[in-house]
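1. I'll drop the sequence and a predicted model, then ask my questions.
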Amino acid sequence: MFQNLSIKLKLNLNQEQKESLRQVSLAYRDALNYTSQIAFENGKSSNGTKLQKLVYYKIRERFKLPAQMACNVPRQVSASYKGLWTKFRQNKQAREKGITKKRYKGLDKTPKFASRTCTLNYLRDYSFKNGHKVSIVTLSGRIVVSYSGYNKHIDWIKDKGKIGAAKIFYNRTNKTYYLLVSVEIELPDINPENVSRVYGIDVGQRYLAVKAGIDDSAEFFSGKEIRHKANRYHRARKTLQRKGTRSAKRRLVALSGRERRFIAGINHQISKHIAQPNSLIGLEQLAHIRERTQSKSGKRASKRQRKAKRNKAKWSFAELHSCIDYKAIMNGSLAIKVMANYTSQCCPKCGHVSKENRPNKGLNFVCQSCDYQLHADLVGGRNIALRALLIRQDWISTGILSASPNVSDDEAKAKSLQRFLELRWSPDASPDLSFLRVGVVD
């Protein structure tokens, strides 16, 4: 089993070395913007091979970049244009379906690259030396600089990891250069016999995650702090945007990065609590959830609906799933995706499925068949845990495990869903909530 990680190394530079990295990173950025202009003029092309033929020699001559960097520039621009074209097609489909009336404007003008970063290829543009040093190519030749970082990460570079490409990243706040290195780590395969715990994770907005174990344990991670801070950031942005001065715009950039880092930090802390050793962790397959849960927007929506939509836009469940996934693998555990259908509407005790089981779509689950009552998010977590447990049993009996549900065929999907809906929690499961622990993130 392999896991890709990004390792952050701080470069300890003297003034001359810092100037060398500044020059090469600015030249790389200028080359990106030049190539982006050429791509825009040639039909907004996302063909990397075509772009390289158009700009390679000009980049070498005009910006003095080394050969490998001159190849990386059109590849990076090509990838950016492919992402823009994907958004353009998605927006076109959404307009045809009547989901939105807004037209995507990302390709109306030439995309510009602002960050001072550049991509380096291992053993060509950079290489590691003894004594915690790294050799990096610049416009005036190679420089050898010392680096520092987490001891565990440095050990992976020295002993275990397959090293890939890297990026030079400049942090404007502390005026420091970092090297972000991609490393592929080989980990021992996970034996289903060693999986001693099975959990289901229900993600949401009021509670960012609810962890439900098959041993009746539960842990809640509240999203109240994130929503409170998100509303504060929103009010601050409105004030600064109204002001419109240069200093206000600089403040907006700082606020954007701060909010993003805050949410990412919370997700890392929650995933650290969830990804315990020797566990099988069930996660919902929530692909295209935003498209499936479209609500009113613009003038048609009330103030409360607009606020709810804004909170939903900041719902970073995909980032949380990703953090749980890689942390689980590092701890000898495994995270798998299960079908999300009816996890919040199905009674885990009797199997009755109905929207009426969630009165007013609230946090209280009341089964209309057997009167079983429990916290709605905990019901979702338990249903996910049951589905993960069934997958573990199939894994043990067949020796084959799919980390995500492969149910593209309607008949196969219906058959898998029928198996899941036949699962039952222990008949003596208690509706008493006194055993619940509210997760504290520290």
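-> Sure thing, it's come through.
2. use CA for all of it now, contacts and neighbours both
-> Fine.
3. what about stretch 137-150, how long is it end to end?
-> Stretch 137-150 has its terminal residues 24 Å apart, counting by CA to CA, to the nearest Å.
4. Next one: the residue nearest to Arg116 when sequence neighbours are not counted from Thr117, what distance?
-> Sequence neighbours aside, Ser25 is the residue nearest to Arg116 in space, at 5.6 Å (criterion: CA to CA, 6 or more residues apart in numbering). Separation of Ser25 from Thr117 (CA to CA): 6 Å.
5. Now for the residue positioned nearest the centre of the chain: which residues touch it?
-> Central residue of the chain (CA atoms, centre = their mean): Glu319, 2.9 Å from the mean position. Listed by CA atoms under 8 Å, 6 or more residues apart in numbering, the contact set of Glu319 reads 264, 267.
6. And it, how close does it get to Arg260?
-> Taken as CA to CA, the span from Glu319 to Arg260 is 11 Å.
7. and if you look at Thr398?
-> 42 Å.
8. cool, Tyr28 as well?
-> Taking CA to CA, one finds Tyr28 at 26 Å from Arg260.
9. Compare those two and say which is more crowded by neighbours.
-> Tyr28 (25 against 11; other CA atoms under 10 Å).
10. Next, that one: secondary structure please.
-> What DSSP: H, G, I helix; E, B strand; the rest coil gives for Tyr28 is helix.
11. structure B:
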Amino acid sequence: MFLTKTVILKIANPDNDLVETMKKYSDGMNYASEIVFDKGKPISAMKLQQEVYPYLRETLKLKSQMSCNIPRQVAGCYKTLKKQKKVKWQKVEFSPSSMTFSYKRDFVIDEDTVKITTINGRKAYSILNYDYAKQYFDGSWKYQASKVVKQRDGNYYFHLCVGKEIPDKELTDASTFMGIDVGMNYLAVASTTDRKCSFFAGGEIKNLRNQYKSMRKRLQSKGTLSAKRMLKYISGKEKRLMRDVNHTISKEIVKFAIEKGISVIGLEDLTGIRDSTLSKVSKKRRHNHSSWAFRQLQTFIEYKAKEVGIITHYVDPSYTSQTCIRCNHISKNNRNRLSFRCEKCDYANNADLIGAMNIEHKTRDYRYILKSQGCLSATQTNA
């Protein structure tokens, strides 16, 4: 299994060469973007490179590797756009706030310095190395394509992408399981095989998002240019808030899993669930439902768990909040908002906790199915 991480390091002494290189890089991205947009459909990175490479090298004076990175990024961006069925074909515009570099060809790095290829040659920049980041310079990690990013505060950061092989773990060898139910009342609820549980509250975040919602409503009614700028600012601030919260919650969940000796964390496969359930949600709650970063939280849990050797497995989310964990009776009447009471056996509990229990149960069942199939195959082979 290959584990990847992005380590963010502040560049202490950015200069005009770096700024100008990023500007020319974004100019090249926009030039390539316009060519793809005019064609009305995505094209391969190789074909795009053939069309834009001379301009990038001769007019913009970009280095050869940069001139290869640009068509790959732009082609990939439009392929992703095409896959999003609800998004219309549109021209993608790039700002001079991010630039991709290839390891060794465009940059080399150590604990204190990153040497970057600019339009005026290779230059050394000091980086502020943090205690948590020093582990990624011990020689066990491989450096990959990385980025320089200009943040809203005007500072420049090097987003170093690192990776390394870690031992694979088989789900069939697991013995301890935990299910995670994600939601808006509680950001997450965890339940283990031996019924240890933990609630990760989201009430404060919900209140903050309601405040943002009220602000958006007032600004949208004004419709002025300054109001639109503020709307964009609020949107970015809200996304950063959710990202920080999801990082914190995922860290706490994985810590809880380590403490309980968990081998596998079960999560709901939420692919497509946002669109399929949106019509069932009242208009008043639709914004929260559609914009809540459930999948982001799951992704953070997944990669943090992988780092410490815990497997993650996704299960079918059907009826996890409607199934009685005691008698397996399924009914939408079993759940009433935050409460769960089985109409058949009268078992009662918190509805989100019931969801986490059922996810853990489905994950454990899947392990036994795999185990039994393996045994069957071995028996047939020996026969």
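-> Looks like it came in fine. What you see is a predicted model; the values in this text were computed from it and never measured.
12. Quick check: TM-score for this pair?
-> Once superposed, the chains reach a TM-score of 0.89 (TM-score structural alignment, normalised by the length of the second structure), with 370 aligned residues with a CA RMSD of 2.4 Å.
13. just to revisit the earlier point, the residue nearest to the centre of the first structure corresponds to which position in the second structure?
-> Structural correspondence for Glu319 of the first structure with respect to the second structure (TM-score structural alignment): Gln296.
14. C-terminal to the one helix or strand its match maps to, what's the next element?
-> Taking DSSP states H and E as the definition, Gln296 of the second structure sits inside helix 294-307. With elements assigned by DSSP H and E, the helix or strand that comes after helix 294-307 of the second structure is strand 311-315.
15. which residues in the stretch 101-250 of the second structure form strands?
-> 107-109, 113-118, 121-128, 142-143, 146-150, 156-165, 177-182, 186-192, 197-201 (DSSP state E, counting those that start in this stretch).
16. ok, Ile400 of the first structure - contacts?
-> Contacts of Ile400 of the first structure by CA under 8 Å, 6+ apart are Asp394.
17. before we move on, what SS does it have?
-> Ile400 of the first structure - assigned by three-state DSSP - is coil.
18. Translate Tyr81 of the first structure into the numbering of the second structure.
-> Using TM-score structural alignment, Tyr81 of the first structure lines up with Tyr78 in the second structure.
19. so that match sits right up against Pro42, yeah?
-> Yes: Tyr78 of the second structure is within contact range of Pro42, at 5.6 Å (criterion: CA atoms under 8 Å).
20. Name the residues contacting each of those two.
-> What both Tyr78 of the second structure and Pro42 touch, as defined by CA under 8 Å, 6+ apart, is the set Val36.
21. Between these two, tell me which one has more neighbours.
-> It is Tyr78, of Tyr78 of the second structure and Pro42, that has more neighbours when counted by other CA under 10 Å, with 22 against 19.
22. Does the helix or strand harbouring the more buried one pack against any helices or strands, and if so which?
-> For Tyr78 of the second structure, the host element (DSSP H and E) is helix 64-83. Counting contacts by 3 or more CA pairs under 8 Å, 6 or more residues apart in numbering; DSSP states H and E, helix 64-83 of the second structure packs against helix 16-39, helix 45-54, strand 98-101.
23. most tightly surrounded among those?
-> Among those, ranked by average contacts under mean count of other CA atoms under 10 Å, first place goes to strand 98-101 (a mean of 20).
24. matching residues in the first structure for it?
-> With TM-score structural alignment as the criterion, strand 98-101 of the second structure aligns to 117-120.
25. can you list contacts of that stretch?
-> Under CA under 8 Å, 6+ apart, the answer for stretch 117-120 of the first structure is 25, 28-29, 69, 72, 126, 165-170.
26. What's the match for Phe40 of the first structure in the second structure?
-> In the second structure, Phe40 of the first structure lands on Phe37 (TM-score structural alignment).
27. give the contact list for that match.
-> Contact analysis of Phe37 of the second structure by CA under 8 Å, 6+ apart lists 89-92.
28. Gln368 of the first structure matches what in the second structure?
-> Taking TM-score structural alignment, Gln368 of the first structure has Glu343 as its aligned residue in the second structure.
29. Setting aside sequence neighbours, what's the nearest residue to that match?
-> Asn334 (5.9 Å).
30. Look up how far Phe88 of the first structure lies from the equivalent of that neighbour over in the first structure.
-> Using TM-score structural alignment, the partner of Asn334 of the second structure in the first structure is Asn357. For Asn357 of the first structure, the distance to Phe88 of the first structure equals 39 Å [CA to CA].
31. Comparing these two, which residue is more hemmed in?
-> Asn357 (24 against 17).
32. Burial check on Asp215 of the first structure, number of neighbours?
-> 10.
33. What does it correspond to in the second structure?
-> Under the alignment (TM-score structural alignment), Asp215 of the first structure maps onto Asp194.
34. again, but for Phe262 of the first structure
-> Using TM-score structural alignment, Phe262 of the first structure pairs with Leu241 in the second structure.
35. Ignoring the adjacent residues along the chain, who's closest to Gln17 of the first structure?
-> In space, and not counting its chain neighbours, Gln17 of the first structure is closest to Ile143: 7.1 Å by CA to CA, 6+ apart.
36. The one you found and Leu180 of the first structure, how far apart?
-> 17 Å.
37. just checking, Phe137 of the second structure touches Glu111?
-> Yes: Phe137 of the second structure is in contact with Glu111 according to CA under 8 Å; the separation is 6.4 Å.
38. what about the two, which has more around it?
-> Glu111 (17 against 14).
39. what helices or strands is the longest helix seen in the second structure leaning on?
-> When the second structure is parsed with DSSP state H, its longest helix is helix 225-259. Applying 3+ CA pairs under 8 Å, 6+ apart, one finds that helix 225-259 of the second structure contacts strand 186-192, helix 203-222, helix 294-307.
40. Return the most buried member of those.
-> strand 186-192 (a mean of 25).
41. quick one: it to the first structure mean distance?
-> Taking mean CA distance after the TM-score superposition for the first structure, the mean distance separating strand 186-192 of the second structure from the aligned residues in the first structure is 1.4 Å.
42. Just give me the neighbour total for Thr173 of the first structure.
-> Thr173 of the first structure has 7 nearby residues by other CA under 10 Å.
43. Next: the one 4 residues further on.
-> For Tyr177 of the first structure, the count of nearby residues is 21 (other CA under 10 Å).
44. Next one: the match of Phe262 of the first structure from Tyr233 of the second structure, what distance?
-> 12 Å.
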